[in-house]
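> Let me see the structure of the following:
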Amino acid sequence: MKTDFQFTLALVEDFFQQPAIQSRLQLITQHRITGWEIWLQVEFACFIDTYPEIGNWYRECQYDIDKRRSNTRKSMAIDFAFRRKHTNKDKYIALEVKQSLSTTQCIHNLFKDVEKVWHMKSSEDDLRSMWCLGIHPSSSQVEVRNTVMKYAKKYDFELDNGCIEYQLIEGTDWGFTLF
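Here you go, the predicted structure:
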């Protein structure tokens, strides 16, 4: 059986291999459209709704914040929580999604989301794993990996080197990073 990272990576790869998504990303580049993260999340929601290996999924899942860890907010939302078929029915894979015109800013914003999830009340934690997906202009593998490791160190998060993936999105000027 695939690990959660392998499963999530295959899901993301299948999503970005869709010709319709690739052509829309080209259009976004051609017309310099900004603020399209919500559009991408809606497209992703439609995609996972019909994905044969997804048991069920939620978007913008609300969780209470542990007041001992943060007193500035009472709740927070995770972009996606989904469950693989034939897995524990009360444990979900979380996915935070960010889009930016800057690779560095995209990765930094993802780490800020990881920090936010870190403040979740443990009594509400139904997550088996959490992954971050960033969509940003194409870059080099080395630059992306160095940026991810820089922010992992800054936020004091330990990452498995085998669970950091950067790929170009075919036919576009964009790439995605998953960690």
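
> C-alpha from now on. contacts and neighbour counts both.
OK.

> okay, which residue of this structure is out on the far edge from center?
The centre of the chain is farthest from one residue, Arg68, which by Cα atoms, centre = their mean lies 26.3 Å away.

> Second chain to compare with the first, below:
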Amino acid sequence: MNKNAINGDFNFLSSLFEKFFKQKYIKDRLLLIEDKEITGWEIWLQIELAFFLDDQNNVMEWLREVPCSMDKRIEKLKLQGIIDFWLRERNKSTETMIAIELKQHKDAKQCIKEMMKDINKFNSLKPSEHSYIRSFWCVGVHRTIQEGTCLTYINENKQGYTFDQNHLLSQEIKGTNFSFTIL
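Presented below is the predicted three-dimensional model:
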């Protein structure tokens, strides 16, 4: 993959998610989720993100829950996987998309473990499916931890994955006890 494209995608997504999590409405909901100890709110997060993406001028196109064929030599149990979002930045390639998996868990260690599983899932897609994906990212929402701790959890859970620390953003969602992490 082209390093400039990957860096551009990381910067684009970092800016997009910073803007998403600055919304008062989203912060208020996260406070309620924590206060009422609500679990299983990943689909809510996906739907809110879909509404948000639809309003962004720099997002040319987005798709949700895109099916992809799995390579049976690697992923023995499934024929197909689902990627949460594919999106295309305006004025970028019309032939490839950015793939995003979302995760949420109040425990940062568990959230990052699940994010790393998704990275491994991406690596088990059929090679023909990769041609449509310019870059693949996981975005997790979890209780706030230090970025160094985040990196420790990543290293504990990576399997055959070369992790570029320059493509890690773990940022507190101000006014809440949550952070979002992009890797």
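
> care to give me the TM-score?
A TM-score of 0.94 describes the superposed chains when it is computed by TM-score structural alignment, normalised by the length of structure 1; 177 aligned residues with a Cα RMSD of 1.3 Å.

> Look up how far Lys154 of structure 1 lies from the residue farthest from the centre of structure 1.
22 Å (Cα to Cα, to the nearest Å).

> do Lys112 of structure 1 as well
11 Å.

> so the counterpart of Leu30 of structure 2 in structure 1, which of the three states?
The equivalent of Leu30 of structure 2 in structure 1 is Leu25 (alignment by TM-score structural alignment). The three-state assignment at Leu25 of structure 1 reads helix, by DSSP: H, G, I helix; E, B strand; the rest coil.

> ok, how many other residues are close to the closest residue to Leu25 of structure 1 other than its chain neighbours?
Counting by Cα to Cα, 6 or more residues apart in numbering, Thr172 is the residue found nearest to Leu25 of structure 1 once chain neighbours are left out, at 6.5 Å. Thr172 of structure 1 sits with 18 neighbouring residues when counted by other Cα atoms under 10 Å.

> swap in Glu13 of structure 1?
Glu13 of structure 1: 14 neighbours (other Cα under 10 Å).

> Okay, helices next: where are they in structure 2?
Secondary structure of structure 2 by DSSP state H: the helices cover 3-22, 24-35, 42-54, 108-122, 127-130, 147-157.

> Highest mean neighbour count out of these?
Comparing the helices of structure 2 by mean neighbour count (mean count of other Cα atoms under 10 Å), helix 108-122 ranks first with a mean of 20.

> what's the matching range in structure 1 for it?
Against structure 1, helix 108-122 of structure 2 falls on residues 103-117 (TM-score structural alignment).

> Grab the nearest non-local neighbour of the counterpart of Lys91 of structure 1 in structure 2.
Correspondence of Lys91 of structure 1 to structure 2, assessed by TM-score structural alignment: Thr96. Leaving aside its chain neighbours, Thr96 of structure 2 sits nearest to Tyr132 (4.7 Å; criterion: Cα to Cα, 6+ apart).

> Contact partners for that neighbour?
Glu95, Thr96, Met97 (Cα atoms under 8 Å, 6 or more residues apart in numbering).

> Same check on Val59 of structure 2?
Applying Cα under 8 Å, 6+ apart, the residues near Val59 of structure 2 are Leu53, Leu87, Arg88, Glu89, Arg90.

> Touching, Glu60 of structure 1 and Ala94? I think so.
No. Checked against Cα atoms under 8 Å, the pair Glu60 of structure 1 and Ala94 is beyond contact range at 10.4 Å.

> So which of those two has more stuff around it?
Ala94 (26 against 12).

> so what corresponds to Gly81 of structure 2 in structure 1?
Per TM-score structural alignment, Gly81 of structure 2 is aligned with Met76.

> which ones are touching its match?
Met76 of structure 1 touches Gln62, Tyr63, Asp64, Ile65, Lys116, Val117, Met120, counting by Cα under 8 Å, 6+ apart.
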